[in-house]
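Visitor: predicted coordinates and the sequence they were generated for:
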Amino acid sequence: MKIVEIHIATKQEKPIRFQEYGVGIFNTISTKSAIKKAIKKKLIYIDGNLTTTSKYISGGEKIELLESKNSLTFKRLKLDLELLFEDDYLAVIYKPAGLLVSGNKFVTIANALPQNLQKSNQQDAVKPQPIHRLDYPTSGLLLIGKTSSAIQKLSELFKQKEIQKTYYAITIGNMCSGGTINFKIDKKDASTEFKVLKAVKSERFEYLNLVELQPKTGRKHQLRKHLAGIGHQILGDKNYGKTELILKGKGLYLHAAKLEFEHPFTKENISVSIKLPKKFIKIFPDF
């Protein structure tokens, strides 16, 4: 079969599994699951040998991707993204509500990144990759890695809880001023700190609250589940909470507003924030 892409592995501080290293090094397969599928289909060779999921990379290896029988012509997604920070290693972009971060669909943030970001000049430059997820209906800041080492280091910062994320939500009901929500999600510990910044009376919902949220863990749908679990579901949430309190047609009132972390290469303190969406301001015009 025809070789479609070749990559020379960069030097690693310590050996890393190829299925971890390989995320983003090819234009046509950009996720960990896609790497695993390509290995299973016998499309990846390392130093002339068919690779396996147990293969480790140290640096200098020649990695070849073969053409798949089912491969399609690569199309570029024309989708303008708002860029808030970018350097040679990473970027922070704004994800509007109603867009997938990644997946099998063509219209995703991941597919739009190469057309919106400058190509890195680093030796281990790869196709830009989102480091974390935001739900389809959630708007806000998304951290992007532009090199293989940046993707690895930023992912590790998330695992070590060294990236601080601040969200804002509008919730339903008469809430206390703040506190910490601690209950398990999918049998795993989960913790969320919250603070009510402002509340207004509502004819339908009794009260609507503007709430600042800081997740201390990163479970799937954590903020939505935690707030619904204490009886104060997020406005517009169709999946959690009481059916009779669902607001239709306006989307989910959950917004990822701030990211703070130490740059893994320059050691600069990075703090990026973005204002609340217009639909929030309509309810809380003075904020």
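Guide: All right, it came through fine.

Visitor: C-alpha from now on. contacts and neighbour counts both.
Guide: Noted.

Visitor: for the strand ranked longest in the chain, which outside residues touch it?
Guide: For the chain, the longest strand by residue count, based on DSSP state E, is strand 191-202. Outside strand 191-202, the residues that touch it by C-alpha atoms under 8 Å, 6 or more residues apart in numbering are 175-183, 207-217, 223, 226.

Visitor: now do the buried residues in that strand.
Guide: Residues of strand 191-202 classed as buried by neighbour count (16 or more other C-alpha atoms under 10 Å): 191-196, 199.

Visitor: chain center to that strand: distance?
Guide: Centre-to-centre, strand 191-202 and its host chain are 24 Å apart (C-alpha atoms, centre = their mean, to the nearest Å).

Visitor: in the helix ranked longest in the chain, which residues are buried?
Guide: Identified as the longest helix of the chain according to DSSP state H is helix 148-159. By 16+ other C-alpha under 10 Å, the buried positions in helix 148-159 come out as 148-155, 157-158.

Visitor: in TSV, list those along with distance to residue 240.
Guide: Below are the buried residues of helix 148-159 laid out as TSV (distance: C-alpha to C-alpha, whole Å):
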residue	distance to residue 240
148	37
149	37
150	35
151	32
152	33
153	34
154	30
155	28
157	29
158	26
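
Visitor: of those, closest to residue 39?
Guide: Nearest to residue 39 among the buried residues of helix 148-159 is residue 148, at 18.6 Å by C-alpha to C-alpha.

Visitor: thought the closest one was touching residue 128?
Guide: No - at 9.1 Å, residue 148 does not count as touching residue 128 under the criterion of C-alpha atoms under 8 Å.

Visitor: picking up where we left off before, buried subset of the contacts of strand 191-202?
Guide: 175, 181, 183, 208-217, 223, 226.

Visitor: just checking, which of the residues you listed belong to helices?
Guide: 223, 226.

Visitor: between the buried ones among the contacts of strand 191-202, which is closest to residue 287?
Guide: Among these, and counting by C-alpha to C-alpha, the member closest to residue 287 is residue 210, at 9.2 Å.

Visitor: ok, now how distant is that closest one from residue 255?
Guide: Counting by C-alpha to C-alpha, to the nearest Å, the gap from residue 210 to residue 255 is 11 Å.

Visitor: what does residue 139 give?
Guide: Counting by C-alpha to C-alpha, the gap from residue 139 to residue 255 is 5 Å.

Visitor: which one of the two has more residues nearby?
Guide: residue 255 (27 against 23; other C-alpha atoms under 10 Å).

Visitor: that one: helix or strand, and which one exactly?
Guide: strand 254-262 (DSSP states H and E).

Visitor: alright, now check it against this:
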Amino acid sequence: MEKKVFIVDKEGTRIDKYLSDVLEGKSRSFIQGLIEKENISVNNNLVKSNYKLKLSDKIEVIIPEPEILKVTPEEIKLDILYEDKDIIVVNKEQGMVVHPAPGNYNGTLVNALLFHCDDLSSINGIIRPGIVHRIDKDTSGVLVVAKNDSAHNKLATQLKDHSMKREYYALVEGRLKNDLGTINKPLGRDKKNRLKIAITEDGRKAITHYEVLERYNAGYTLIKCILETGRTHQIRVHMTSLGHPLVGDPLYGFKKQRFKLEGQMLHAKKLGFIHPTTKEYVEFITDLPNYFKEVLQKLK
């Protein structure tokens, strides 16, 4: 168990945001989990995640020892793009969940990784070992996994300061007018439907840059999206806000779909970052998966 104490020198910030900034490698969701488990107090009183800090508040944080992992290793084929003693870079297939969650503890990327290797970082606890960032179940593409806590912290810092390069390809409904664009709209949990993310005034900063790659006569547009931030469902919600939801999106897309798809047409095509040990910039590019290519071929 580790205990940390902070004295607040600037008021008005939410406690979960403040602690995610000062605790290296600890995400906002991790902090919120500690608050829910009553491991964080302010002036000896328990608080909620939205507590606004006051000047000279005394914050006490108890970080418990990582629990023994109870997720079962499973022999599941992985498309490994690169691996060394610090990181694994994988090309996740559409339909695979990244980490176990209630009601879905098997068949995930984590289950597969635990079978493949014994050493994964413990920072995100028993359910998400090694997971630095996620992509949705029905989004395919490249992501990096940390094998140790040092690598995890360094990669998480790059995510936080937006220096990690993430490029996605998406097929959207309709023909986008502008060749280039930037969507800067804050995102938060939808207050009416907890399964959805929505554009909210009190949401977290979210910025997506997009570029049109090809327009199709049938009324679709292939775009490249570069994430400046990485919020849950960011591209899906941002493009829907423009009136151009992703093709095949079961949550934000059109009810009537031309193609029989298992999920949204979104692929994490490129990932670039500074290697946590060599300090050199590395970049990994993946080909579009077959399901994506087949739809594009039909449109052509």
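Guide: Looks like it came in fine. None of these values were measured; they are calculated from a predicted model.

Visitor: which members of the buried ones among the contacts of strand 191-202 of the first structure are the farthest-apart pair?
Guide: Largest separation among those by C-alpha to C-alpha: 208 and 217, giving 25.5 Å.

Visitor: the aligned partner of residue 181 of the second structure in the first structure and residue 254 of the first structure, how far apart?
Guide: By TM-score structural alignment, residue 181 of the second structure lines up with residue 179 in the first structure. Distance of residue 179 of the first structure to residue 254 of the first structure, computed by C-alpha to C-alpha: 18 Å.

Visitor: same question for residue 93 of the first structure.
Guide: Taking C-alpha to C-alpha, one finds residue 93 of the first structure at 17 Å from residue 254 of the first structure.

Visitor: ditto for residue 241 of the first structure
Guide: 15 Å.

Visitor: the two: which has the busier surroundings?
Guide: residue 254 (28 against 21).

Visitor: and the more buried one, what's its match in the second structure?
Guide: Checking with TM-score structural alignment, residue 254 of the first structure has residue 266 as its match.

Visitor: residue contacts, residue 171 of the first structure?
Guide: Contacts of residue 171 of the first structure (C-alpha under 8 Å, 6+ apart): 208-211, 227, 232-235.

Visitor: now with 6 Å?
Guide: 208-209, 232-235 (C-alpha atoms under 6 Å, 6 or more residues apart in numbering).

Visitor: need the nearest residue in space to it, chain neighbours excluded.
Guide: Spatially, and ignoring its direct neighbours in sequence, residue 171 of the first structure is nearest to residue 234 (4.4 Å; C-alpha to C-alpha, 6 or more residues apart in numbering).

Visitor: show me what that neighbour lines up with in the second structure.
Guide: In the second structure, residue 234 of the first structure lands on residue 246 (TM-score structural alignment).

Visitor: what separation do you get for that match and residue 281 of the second structure?
Guide: For residue 246 of the second structure, the distance to residue 281 of the second structure - C-alpha to C-alpha - is 31 Å.

Visitor: ok, residue 32 of the second structure next?
Guide: Counting by C-alpha to C-alpha, the gap from residue 32 of the second structure to residue 281 of the second structure is 32 Å.

Visitor: over to residue 265 of the second structure?
Guide: 28 Å.

Visitor: the two: who's more crowded?
Guide: residue 265 (23 against 11).

Visitor: tell me which helix or strand residue 35 of the first structure sits in.
Guide: helix 32-40.

Visitor: so what touches that helix?
Guide: residue 23.

Visitor: then stretch 147-164 of the first structure?
Guide: 89, 124-126, 145, 259-261.

Visitor: what is the nearest of those to residue 166 of the first structure?
Guide: Among the contacts of stretch 147-164 of the first structure, residue 259 lies closest to residue 166 of the first structure (C-alpha to C-alpha), at 6.7 Å.

Visitor: what's the closest non-adjacent residue to the closest one?
Guide: Nearest to residue 259 of the first structure is residue 165, by C-alpha to C-alpha, 6+ apart, at 4.9 Å.

Visitor: against residue 56 of the first structure, how distant is the one you found?
Guide: Per C-alpha to C-alpha, residue 165 of the first structure is found 32 Å from residue 56 of the first structure.

Visitor: check residue 140 of the first structure too.
Guide: Residue 140 of the first structure is 35 Å from residue 56 of the first structure, by C-alpha to C-alpha.

Visitor: so where do the helices sit in the second structure?
Guide: 15-22, 28-36, 109-116, 149-160, 234-241, 290-299.

Visitor: how big's the offset between the third one and the first structure?
Guide: What that stands for is helix 109-116 of the second structure. With mean C-alpha distance after the TM-score superposition for the first structure, helix 109-116 of the second structure departs from the first structure by a mean of 1.6 Å once superposed.

Visitor: tell me how many other residues surround residue 278 of the first structure.
Guide: So residue 278 of the first structure, with other C-alpha under 10 Å, has 10 neighbours.

Visitor: what's the counterpart of it in the second structure?
Guide: Using TM-score structural alignment, residue 278 of the first structure pairs with residue 290 in the second structure.

Visitor: where's that match relative to residue 207 of the second structure, distance?
Guide: Counting by C-alpha to C-alpha, the gap from residue 290 of the second structure to residue 207 of the second structure is 29 Å.

Visitor: now do residue 88 of the second structure
Guide: Counting by C-alpha to C-alpha - residue 88 of the second structure and residue 207 of the second structure are separated by 27 Å.

Visitor: again with residue 77 of the second structure
Guide: 34 Å.

Visitor: rewinding a little: between the contacts of residue 171 of the first structure, which is nearest residue 41 of the first structure?
Guide: Nearest to residue 41 of the first structure among these is residue 234, at 42.9 Å by C-alpha to C-alpha.

Visitor: for the residue mapped onto residue 82 of the first structure from the second structure, what are its contacts?
Guide: Residue 82 of the first structure maps onto residue 79 in the second structure when the alignment is built from TM-score structural alignment. Neighbouring residues of residue 79 of the second structure by C-alpha under 6 Å, 6+ apart: 90-91.
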